[in-house]
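K.L.:
Model the following, please.
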Amino acid sequence: MTPKRRLLILAVAVVVLAGLGTGFVLHAASRADDRNTARRGGPGVSAGPVALTGADRVAFVNDAPGPRRSHVAAVESSDPGGARTASGLTCARFYAAKGTGVCLQSGLGLVSQTNQAVIVDAALHTRHTFALAGTPSRARVSPSGRFAAWTVFVGGESYGAAFFSTRTSIVDTRTWQLMPNLEDFTTMLDGRRYHAVDDNFWGVTFAADDDTFYATLGTGGRTYLMKGSVSRRTLTSVGVQNVECPSLSPDGTRIAFKKRVLNGASLWHEYVLDLRTLRATPLAEHHSVDDQATWLDDHTLAYALPHEGDVKSTDLWSVPADGTGTPHLLIPDASSPAPLR
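P.N.:
As a prediction, this is how the structure comes out:
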């Protein structure tokens, strides 16, 4: 190859790399502009009743600065960035389905920190309260509203910590029978009964049959997708590893999940798993998503991301579930989305 040709190839490579770099910068700047535009003035927040019935609305935990921060709020699905109505119920995590809500609360008592799970009705009135063994992490309600589940950190502060311990519980909201720890269920891993001292379960998501659910098992430095049965008190591995915080699609055919992209680091990419083929598709969101994504419908996912430079505050973003498209800011200053179908 002649020196002139080498020089030409080098010049082309520099131009291509410069273009890619510019594209990434512009993409990041565009998303930062979206966040900043939403932040200027902030969303309108008014106090009022929030009902978990009806359609075409999204409930969530309000993260906008002010007296209604951490309160359960709702907006119209057609205008998710618009004015919101905030209730008097405060939650660290929240989810709802069919008029049943689960609110995980964390606060300081007279002597120590108090954590509790509050099951609420469609008007957000308390039906039952359960003490929590640790710091709130994940919450879900079955499509029928019959079962509620939650995960707490008993030790450690995040899924990115070198050592952490979780406890995941399920409650029947008809009988108030509490299954306090999924570690008490019979676990089958790769066809064999399994139990280890480092077992941790988290991120329950329910199917529509009021029995089947999915969750993550963390053990031996690996994570597995598990399929559970409430009635049989069993958990069986599906055959897929590196699955965290699963979320079952409304049609029951796919699982959204976060996949760790670098061992030992708190970096996750969002994927969707086809349960029939076990093929996983990466989504268009390139930021690290440390959340249990929510299906807004059969085609769209929502999840929380921290503000640029402000890890204490989050926005809700959405992305197509088939790996196409681009992420869009859904609801600024918000977390824990729950579509009210």
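K.L.:
use CA for all of it now, contacts and neighbours both
P.N.:
Noted.
K.L.:
List the contacts of the residue lying closest to S231 once chain neighbours are set aside.
P.N.:
Excluding the flanking residues, the one nearest S231 by CA to CA, 6 or more residues apart in numbering is D211, at 6.2 Å. Contacts for D211 (CA atoms under 8 Å, 6 or more residues apart in numbering) come out as G228, S229, V230, S231.
K.L.:
Pull out the buried members of the residues you listed.
P.N.:
Those of these that meet the buried threshold are G228, S229, V230, by 16 or more other CA atoms under 10 Å.
K.L.:
Quick one: the residues you listed as CSV, columns for distance to A280 and secondary structure too.
P.N.:
CSV is the format used below for these (distance: CA to CA, whole Å; DSSP: H, G, I helix; E, B strand; the rest coil):
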residue, distance to A280, secondary structure
G228, 20, strand
S229, 23, strand
V230, 26, coil
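K.L.:
Can you tell me which of the residues you listed is closest to A131?
P.N.:
For the buried ones among the contacts of D211, the minimum distance to A131 (CA to CA) is 21.1 Å, reached by V230.
K.L.:
Out of the buried ones among the contacts of D211, flag the one nearest to S137.
P.N.:
G228 (19.8 Å).
K.L.:
Hmm, A215 and that closest one touching each other?
P.N.:
Yes - the pair G228 / A215 is scored as a contact, 7.5 Å apart, by CA atoms under 8 Å.
K.L.:
Verify the assumption that A29 is located in a strand.
P.N.:
No - judged by DSSP: H, G, I helix; E, B strand; the rest coil, A29 forms no part of a strand; its state is helix.
K.L.:
Now the second one, please; I'll put the structures next to each other:
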Amino acid sequence: MSMRNRLLVLMASITVLACVAGVAVWRAADRADRKNQVQAGGPAVRAGTVSLAAGGPRIVFRSMAWGPHRDELASVPASAPDGPRVASGVKCLRFYAAGGTGICLQAKRGAVNDSYDAVVLDSALRATRRVPLAGIPTRARVSPSGRMAAWTVFVGGDSYAGTDFSTRTSILDTRTGTLQSSLEDYAVTRDGHRVRAADINFWGVTFADDRHFYATLATGGHTYLVRGDVAARTVTTLRTNVECPSLSPDGTRIAFKKRVPGLPADAPWRLYVLDLATSREWPLAETRSVDDQAVWSDNATVVYSLPGDYGSDLYTAPADGTGAPRLLTLSALAPAWLP
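P.N.:
Purely as a prediction, here's the structure:
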């Protein structure tokens, strides 16, 4: 082939690649644009004021509904969970609130790479503290008083389903400003013996009060429910095969996801509840795999997310294992029940 023909082939190849790249960019832009357009049949959303202060039973969550308020914190009355939403303008990937304090894990979109922050919110959703994160946000919780906040990020891998992941869990005292950047600095006790291992991971904090919490510890291919002490910087294992614990409002039970043998590797979990006094556990009526840290809407009901048409939908199931799952609200994630 002559040099001229080779150049022609090269130029043609470059043109084809440029067209392919252009189509890919156009499709990505089109998808992004569609997410900004209100979809027929979706929840009604309007801009307004959202507060974390006591003001009547309501739910605040990340709205996943397509349209100009997608990913914003939104509020609905607890009595009308699938009713019209009031959107705040504050965007979060993960969120939780209690005692008038919110924790919002946010993304900052960059030209090349994204970065992430944990943002402490006051009752009016004003940012009072911002902490840079080392990875992708995945879990967030606040103690009942609103003083303590915790979050977990992925720093390697992006799913709990496999084994190739690493997490970092932090706890912040919003009153004093003290940040414990990693629970891996805590002393771990298992069966009365100190545990030291390079593969220790923590995730899924749930607070009992401003000093004590429960969380998941992983090491040696096993997961454990642990009880932690913020002041003593210690955790103690309680039982195995517990992930993403969530303490009931009365402090007597923990909802969690449990790996069940025989299920697919990418969908291995079922939701369970554990009675802390008796150590008895039982499955909930939900038979689908749930990769979420559930919340309690009250002492009788567990709420969790499952994939939906626009990202995520919220479902409920009775905490005693009876009944059947029920769709609570479409296009929502990371809810908090507020008084």
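K.L.:
Any idea what the TM-score comes out to?
P.N.:
The TM-score (TM-score structural alignment, normalised by the length of the second structure) is 0.86; 298 aligned residues with a CA RMSD of 1.2 Å.
K.L.:
hang on, the earlier thing: need the buried ones among the contacts of D211 of the first structure in JSON lines with distance to G134 of the first structure, can you?
P.N.:
Listed next are these as JSON lines, based on distance: CA to CA, whole Å:
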{"residue": "G228", "distance to G134 of the first structure": "23"}
{"residue": "S229", "distance to G134 of the first structure": "25"}
{"residue": "V230", "distance to G134 of the first structure": "23"}
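K.L.:
now the helices: where do they sit in the second structure?
P.N.:
Counting by DSSP state H, the segments of the second structure that form helices are 3-35.
K.L.:
So for A123 of the first structure, what's the nearest residue that isn't a sequence neighbour?
P.N.:
Of all residues not flanking A123 of the first structure in the chain, A51 sits nearest, at 5.0 Å (CA to CA, 6+ apart).
K.L.:
what residue of the second structure takes the place of the one you found?
P.N.:
Per TM-score structural alignment, the equivalent position to A51 of the first structure in the second structure is S51.
K.L.:
Output the longest strand belonging to the first structure.
P.N.:
Determined from DSSP state E, the single longest strand within the first structure is strand 310-320.
K.L.:
List the contacts of that strand.
P.N.:
By CA under 8 Å, 6+ apart, the list of residues contacting strand 310-320 of the first structure from outside reads 35, 63, 283-285, 299-307, 325-335, 337.
K.L.:
so who does A44 of the second structure touch?
P.N.:
Contacts of A44 of the second structure (CA under 8 Å, 6+ apart): G83, P84, R85.
K.L.:
so which of those is the most crowded?
P.N.:
The most neighbours of any of the contacts of A44 of the second structure, using other CA atoms under 10 Å, belong to R85, which has 23 neighbours.
K.L.:
measure the residue nearest in space to the middle of the first structure to T129 of the first structure for me?
P.N.:
By CA atoms, centre = their mean, the first structure has its centre lying nearest to Q292, at 1.8 Å. As judged by CA to CA, to the nearest Å, Q292 of the first structure and T129 of the first structure stand 23 Å apart.
K.L.:
now do G109 of the first structure
P.N.:
Relative to T129 of the first structure, G109 of the first structure is positioned 16 Å away (CA to CA).
K.L.:
residues near the aligned residue in the first structure for F95 of the second structure, how many?
P.N.:
If you follow F95 of the second structure across to the first structure using TM-score structural alignment, you land on F94. Neighbour count for F94 of the first structure, taken as other CA under 10 Å: 30.
K.L.:
repeat for R253 of the second structure
P.N.:
For R253 of the second structure, the count of nearby residues is 22 (other CA under 10 Å).
K.L.:
just W268 of the first structure next, same as before
P.N.:
By other CA under 10 Å, neighbour count at W268 of the first structure equals 20.
K.L.:
is it fair to say A38 of the first structure lies in a helix?
P.N.:
Yes - assigned with three-state DSSP, A38 of the first structure falls within a helix.
K.L.:
Spatially nearest residue to it (excluding sequence neighbours)?
P.N.:
Spatially, and ignoring its direct neighbours in sequence, A38 of the first structure is nearest to P332 (6.2 Å; CA to CA, 6+ apart).
K.L.:
Looking at the first structure now, which of the contacts of A44 of the second structure still hold up?
P.N.:
Retained in the first structure (both residues aligned by TM-score structural alignment, their matches' CA atoms under 8 Å) from the contacts of A44 of the second structure: G83, P84, R85.
K.L.:
Just give me the closest of the residues you listed to L183 of the second structure.
P.N.:
Distance to L183 of the second structure across those (CA to CA) is lowest for R85, with 36.4 Å.
K.L.:
What is the neighbour count of the residue nearest to the closest one when sequence neighbours are not counted?
P.N.:
Nearest non-adjacent residue to R85 of the second structure, counting by CA to CA, 6+ apart: V45, 4.6 Å away. V45 of the second structure is flanked by 22 other residues according to other CA under 10 Å.
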